[in-house]
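> One predicted model, sequence on top.
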Amino acid sequence: MITMKDIVREGHPVLTQVAEEVVLPATEQEKKILSDMLEFLKNSQNEKIAEQYELRPGVGLAAPQLGISKRMMAVHFEDLKGKCYSDGYFNPKIISHSVEQTYLSAGEGCLSVDREVPGYVPRYARITVKAVNLAGEPVKLRLRGYAAVVFQHEIDHLNGVMFFDHINKNEPFQAPADAKPCDIELTD
């Protein structure tokens, strides 16, 4: 079982590296790691388990956050309309995105960052992602708003980018032009 002790923190070199593609089909070990990542997210949102194992709640987790430089990520959350996203993905890639941007008015958080980092993180309002899911099936996801933000946050980890790299250093609370906020706090 993955716990907070397994998650590498800000400053670890793997968090600034571009992760390697997973050769598909994934190995049993890679599938197990991805499945464990998804289980961690579910456990982190279960009040009883989270308290017992001192887990911070998260909605997404990328393999580099476990010190594994591979293009794998898991998500477990509901969007603002109640649609559930709960799966693991190999080699996720944004294949298209909107010009329009969005952001979370409460800012973003990260399981690999143990401090508050105030500021708006500009994100694309809509994205299309291609990946192979945990079941080994190719998927194409059209995401908007909060779901798009979660996926962009995790895919950034696969590219060695931290959420605070996007924050305007001089004016952290300057909203992206013509952007509307998604109003849920994100912890990945």
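Ah, there it is.

> can we go C-alpha only for contacts and neighbour counts from here?
OK.

> wait, is S96 part of a strand?
Yes - per DSSP: H, G, I helix; E, B strand; the rest coil, S96 lies within a strand segment.

> any idea how far it lies from G145?
15 Å (Cα to Cα, to the nearest Å).

> What about K81, how many residues nearby?
7 (other Cα atoms under 10 Å).

> So it, which state does it fall into?
Assignment for K81 (three-state DSSP): coil.

> returning to that earlier point: S96 and G145: which has the busier surroundings?
In this view S96 and G145 are compared by other Cα under 10 Å, and G145 has more residues nearby, 22 against 13.

> Longest helix in this protein, please.
Ranked by residue count, the top helix of the chain under DSSP state H comes out as helix 28-44.

> Name the surrounding residues that touch that helix.
Under the criterion Cα atoms under 8 Å, 6 or more residues apart in numbering, residues 1-3, 49-50, 55-61, 63, 72-76, 86-89, 134 lie in contact with helix 28-44.

> got another, please set it beside the one above:
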Amino acid sequence: MIKMRDIIREGNHTLRAEAKQVKFPLSEADQKLANDMMEYLENSQDPELAKKYGLRAGVGLAAPQVDVSEQMAAVLVPSENEDDEPVFKDVIINPVIISHSVQPGALTEGEGCLSVDRDIAGYVIRHDRITLRYYNMAGEEKKIRLKNYPAIVCQHEIDHLHGILFYDHINGDNPFAADDDLVLIS
């Protein structure tokens, strides 16, 4: 089981490296990693388990964050209603954004990261809508359209696979600078 001590923090070179593509069929180690990353997200979103294991809540966890330089990330965006199915839940392997909106989007309260132990204020400007192509654990190619929060989460995780951290997108001179067409997501 992945715990907070297993998640590397900013300053570790793996977080700034280009991760390598994952080969199929998945090795046993890659299958375990994928399952463990999803388990972390599930546990971190359960208040009792999060408290028991000292987990920070997360909606995404990329392999480089656990010091494995591979293009794999677990994503678990819960529904607003606890009884509903998650908005998006999968392990995305070798993901590629194949199209995106011109319209930018950002979270009103900014972004956070399990690998960053400090608050960094500012709009993280991303695409409001994306079409994502990836492979699941079975090696099946998937294509999905995402918008708003799920699109932001997937872009954040894909950035990890390319050595980019969320604050790289924040305007250093004016962290809350925004064009008129920016979609703010709360």
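Okay, I see it. Note that this is a predicted model, so its numbers are computed, not measured.

> quick revisit: mind giving me the packing neighbours of the next helix or strand after the longest helix of the first structure?
Using DSSP states H and E, the helix or strand that follows helix 28-44 of the first structure towards the C-terminus is helix 47-53. Under the contact criterion of 3 or more Cα pairs under 8 Å, 6 or more residues apart in numbering; DSSP states H and E, helix 47-53 of the first structure touches helix 28-44.

> Next, the buried residues of the helix it packs on.
Under the neighbour-count criterion of 16 or more other Cα atoms under 10 Å, helix 28-44 of the first structure has 30-31, 33-44 buried.

> Which single one of those is nearest to L15 of the first structure?
M37 (16.5 Å; Cα to Cα).

> hang on, isn't V96 of the second structure packed against L132?
Yes - V96 of the second structure lies in contact with L132 (Cα atoms under 8 Å); the separation is 5.8 Å.

> can you name the residues of the second structure that the longest helix of the first structure overlays?
Aligned by TM-score structural alignment, helix 28-44 of the first structure falls on residues 28-44 of the second structure.

> what's the answer for stretch 84-92 of the first structure, then?
Against the second structure, stretch 84-92 of the first structure falls on residues 87-95 (TM-score structural alignment).

> who's in contact with that stretch?
Contacts of stretch 87-95 of the second structure (Cα under 8 Å, 6+ apart): 21-22, 34, 38, 71-79, 132-137, 150, 158.

> what about R56 of the first structure, neighbour count?
For R56 of the first structure, using other Cα under 10 Å, the count is 18.

> which element is it on?
Using DSSP H and E, R56 of the first structure falls outside every helix and strand.
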